[in-house]
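Peer 1: coordinates only, sequence not included:
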């Protein structure tokens, strides 16, 4: 081991290697506390050349590499394996915004830039970067790209993949591939950047990216509505999509059980209504049109008028029971904070309820199959075990639900024994309904067995062949995605 320490030290990196791994759990333990791995060193390169030097060394010596950004993965994708001979490469020192181009509306930046910092810097230039998720204060753009992160604005702007114009990647042998173009049209063969987006660091390390920016919205209006069922929430979504051009930016499902968890784990929580909503939807309209910001005869903006018209129509059609429109940014931010704290509140709920385990599922479905999925899954769970709680919520506008099942926390209720069986049957229901068992969190260590089972076998073999061609020694994040 000392021989490897000496070799790693001799790489002469700007930041000293960390070898006392036991004192740095934040790098070897995942956010949920489900995985704790081992590593021989933690390295913090400052640029692509240092990344190249490290990867060439690791490849020559067949040492595994675990790329890590903010370490916010919910699937163990950025955590080393137990008893592994690995080097963790943290991108935290590669945190420079290289350029913001207002004419081409692009940003080029290094992988360690935190998402909320991107928002702040882009906004200073009167532009908008739409990727937004609960972990925005700690997740990095490199991790967002490596997991093809989604978030609350996918409905209008797409996933991280849709926002990316170009990448710079260091390959396992240390070669640096530069695809950092700001072109929106480039038909020069295979679109290689997309192989690395969503690959979770199993093919190389992203060292820079060029991302799309958008005009900063001139006005945003947020509303929370109560409806009685998923079916009515979907009808409401259809109404908004039919009546609006491109103003609908977010459409989040927040049912009663979501609010119960939020209430249990948030001090002085203010409910939108006097009671828990049976089925709630948090929606947001935005516009870049000056006309929509003009005041009508009643003194409200035309965008506000559009929203009021649609909510009135929804009431007439009995799609909703009640609705509020946020009067100011304070009200708006409070609602979005509740939504964005969902994962943290669930984490607290698991501890406070003494539930032994929570089965977390990040799924996507054709929107017209979501209610059927919920009904079939609840029926399936009831045949396996009693007294569970299903806490679900998510991005209804793009068909992505976070569907999490809690044990009852009252001794040995058999939940642990049935958990794998429940998840397997849940995934079979998803497969039958033409959905996906991984919508935006990735595969990591958690779902690699499921991927092999549910992925088209030809596609799975092709993925393995691509992995072997690019990384024949399997040094890049082994044990993630593929078996």
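Peer 2: On my side now, so go ahead. In this text, all values refer to a predicted model and were calculated from it rather than measured experimentally. Numbering: from 1, shown residues only.
Peer 1: switch to C-alpha atoms for all contacts and neighbour counts from now on
Peer 2: Noted.
Peer 1: dump the residue contacts of residue 99.
Peer 2: 107-109 (CA atoms under 8 Å, 6 or more residues apart in numbering).
Peer 1: Could you give me the PyMOL syntax to select whichever of those are buried?
Peer 2: Selecting only the buried entries of these in PyMOL, with 16 or more other CA atoms under 10 Å as the criterion:
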select buried, resi 107+108+109
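Peer 1: Just the ones in strands from the contacts of residue 99, please.
Peer 2: Of the positions in those, 107-109 sit in strands, assigned by DSSP state E.
Peer 1: Residue 282 is in contact with residue 253, isn't it?
Peer 2: Yes - between residue 282 and residue 253 a contact is recorded at 6.6 Å, counting by CA atoms under 8 Å.
Peer 1: can you tell me which helix in the protein is longest?
Peer 2: In the chain, assigned by DSSP state H, the helix with the most residues is helix 415-432.
Peer 1: Only the buried residues of that helix, if you could.
Peer 2: For helix 415-432, the neighbour count (16+ other CA under 10 Å) marks 415, 419, 422-423, 426-430 as buried.
Peer 1: will you turn those into TSV that also has distance to residue 276?
Peer 2: TSV is the format used below for the buried residues of helix 415-432 (distance: CA to CA, whole Å):
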residue	distance to residue 276
415	28
419	29
422	29
423	29
426	28
427	30
428	32
429	30
430	29
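Peer 1: Included below, for side-by-side comparison, is a second structure:
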């Protein structure tokens, strides 16, 4: 790690930064700075010399150049809604928090080209609305869409509920504008579907969590706005039947599935028990449920009939035991509320250890059965909550503390992480599907990524950020510890 800058150098750098962004572009009063130092779950808290809120790419560039000259670290921060601590500054290294919150302009909507270009500080919900105003769809949809910023979505390669149909942020991105660690600007805001001129540099920064540069703007793909939507909620006896239903649904709908979410009975129970106005869409109890949706931009399309045919054939095949289709917007929203209430409902059940993993879709049943058995063997009274985006293989595998937990369950996170991640690796899956690495999974990266992959990542980091000032302590484990961990794991 490079030597920390001297106090005089830090003071001069901060004065220069304040001059660049002006009096409304920085914060240093403790009460004003506090919200930028801690992530929403309170797992991490850092320190910073200054919160900087530039208003343009030029200001970001000049601020980063000052930091590069002085050795001051930079922690980029969007809406600070992440779940792995990537936006929390270091506690031990002099740094600034660079917030993109003032950079919120939609620069252009090109409806005939189905593209939108905006500043990285734009809130996701505002981008969705700008697209809708142009009779287009921007499909990324997340629980935090009212506060998360598109720069953060890009930096974590966000997914959400519609990846099955539209892809995650990598698939949705055509071009980026990025301020590099020396302050120079990479301008690749091209609205092109085809550009076969060498390396696709934008992909380096998507999912890099601010460790290689600061995304300041993006050009993203839009789609025809759906005008016909049909939603159904189905009960199933086995998780294997969930996968069979997905396969059947994709074929019978000509791949017009927009969403395909699976939830266990335990999830429905806690959602309806703890979250007001949440109701079970179906009578009786089944081990598994699927919330599925199809959509079309064609006004004459019969989405209701299409989905009804899927359910009829699925019931005839013995895959679905019961089902209901939404006949109104209110009923549709009620079905979705069961799914969306899960995150909040878990809090009322006590502490939980949460995993965001992905495996091949066909391996989801194997993963859920094996991981559940392994965790219950270690702690028979814990409660397993496995749910997620079945269509793209993303399983949120959460462990609710045993009833009456005295607070010690959460201290076993590493123990259960080893169990779960080892199973994920055996299925050639990923230990992070859509939440990123940040601090939370940084050391696990040293175990579950190959030595070759880690070495190449470190070489990229050293080449692009030789001073190691960009979001230090995130994503990549220390090169020495990663090599040692790999050696130990292989013995």
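Peer 2: Yep, it's here. Everything quoted here is computed from the prediction, not taken from an experiment.
Peer 1: thinking again about what came up before, mind putting the ones in strands among the contacts of residue 99 of structure 1 into JSON lines with distance to residue 198 of structure 1?
Peer 2: Below are those laid out as JSON lines (distance: CA to CA, whole Å):
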{"residue": "107", "distance to residue 198 of structure 1": "20"}
{"residue": "108", "distance to residue 198 of structure 1": "19"}
{"residue": "109", "distance to residue 198 of structure 1": "18"}
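Peer 1: Next, count neighbours for the equivalent of residue 456 of structure 2 over in structure 1.
Peer 2: Under the alignment defined by TM-score structural alignment, residue 456 of structure 2 is paired with residue 462 of structure 1. Using other CA atoms under 10 Å, residue 462 of structure 1 has 12 neighbouring residues.
Peer 1: and the host helix or strand of residue 462 of structure 1, what does it pack onto?
Peer 2: Using DSSP states H and E, residue 462 of structure 1 maps to helix 457-470. If contacts are counted by 3 or more CA pairs under 8 Å, 6 or more residues apart in numbering; DSSP states H and E, helix 457-470 of structure 1 sits against no helix or strand.
Peer 1: Check which residues of it are buried.
Peer 2: In helix 457-470 of structure 1, counting by 16+ other CA under 10 Å, buried: 460, 463, 467, 470.
Peer 1: mind listing what the first one touches?
Peer 2: In other words, residue 460 of structure 1. By CA under 8 Å, 6+ apart, the residues touching residue 460 of structure 1 are residue 452.
Peer 1: how about the helices in the stretch 51-200 of structure 2?
Peer 2: 57-70, 124-133, 150-155, 163-166, 169-172 (DSSP state H, counting those that start in this stretch).
Peer 1: So which of the ones you listed has the densest surroundings on average?
Peer 2: For the helices of the stretch 51-200 of structure 2, the largest average neighbour count (mean count of other CA atoms under 10 Å) is found in helix 150-155, namely a mean of 29.
Peer 1: Pull up the aligned stretch in structure 1 for it.
Peer 2: With TM-score structural alignment as the criterion, helix 150-155 of structure 2 aligns to 141-146.
Peer 1: Contacts for that stretch, please.
Peer 2: By CA under 8 Å, 6+ apart, stretch 141-146 of structure 1 touches 68-70, 110-115, 160-161, 196-201, 206-208.
Peer 1: What's the ChimeraX line that selects buried ones from the residues you listed?
Peer 2: Here is the ChimeraX command that selects the buried residues among those (16+ other CA under 10 Å):
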select :68,69,70,110,111,112,113,114,115,160,161,196,197,198,199,200,201,206,207,208
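Peer 1: that older thread, export the buried residues of helix 457-470 of structure 1 to a markdown table and tack on distance to residue 399 of structure 1?
Peer 2: Formatted as a markdown table, those follow (distance: CA to CA, whole Å):
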| residue | distance to residue 399 of structure 1 |
| --- | --- |
| 460 | 24 |
| 463 | 25 |
| 467 | 30 |
| 470 | 33 |
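Peer 1: Check those residues against residue 102 of structure 1 and report the nearest one.
Peer 2: residue 470 (35.5 Å; CA to CA).
Peer 1: my read: residue 434 of structure 1 touches residue 365, true?
Peer 2: Yes - the criterion here is CA under 8 Å, and residue 434 of structure 1 meets it with residue 365 at 6.7 Å.
Peer 1: Neighbour count for these two, which is higher?
Peer 2: For the pair residue 434 of structure 1 and residue 365, the greater number of neighbours falls to residue 365 (22 against 12), based on other CA under 10 Å.
Peer 1: The more buried one matches what in structure 2?
Peer 2: Correspondence of residue 365 of structure 1 to structure 2, assessed by TM-score structural alignment: residue 359.
Peer 1: Structure 2: matching residues for stretch 192-206 of structure 1?
Peer 2: Aligned using TM-score structural alignment, stretch 192-206 of structure 1 spans residues 201-215 in structure 2.
Peer 1: and the matching stretch, how far from the chain's centre?
Peer 2: The chain centre lies 14 Å from the centre of stretch 201-215 of structure 2; the measure is CA atoms, centre = their mean, to the nearest Å.
Peer 1: Pull the residues that contact it.
Peer 2: For stretch 201-215 of structure 2, the surrounding residues in contact (CA under 8 Å, 6+ apart) are 75-76, 86, 120, 151-152, 154-157, 169-170, 175-181, 188, 436, 438, 461, 464-465, 470-472, 474-475.
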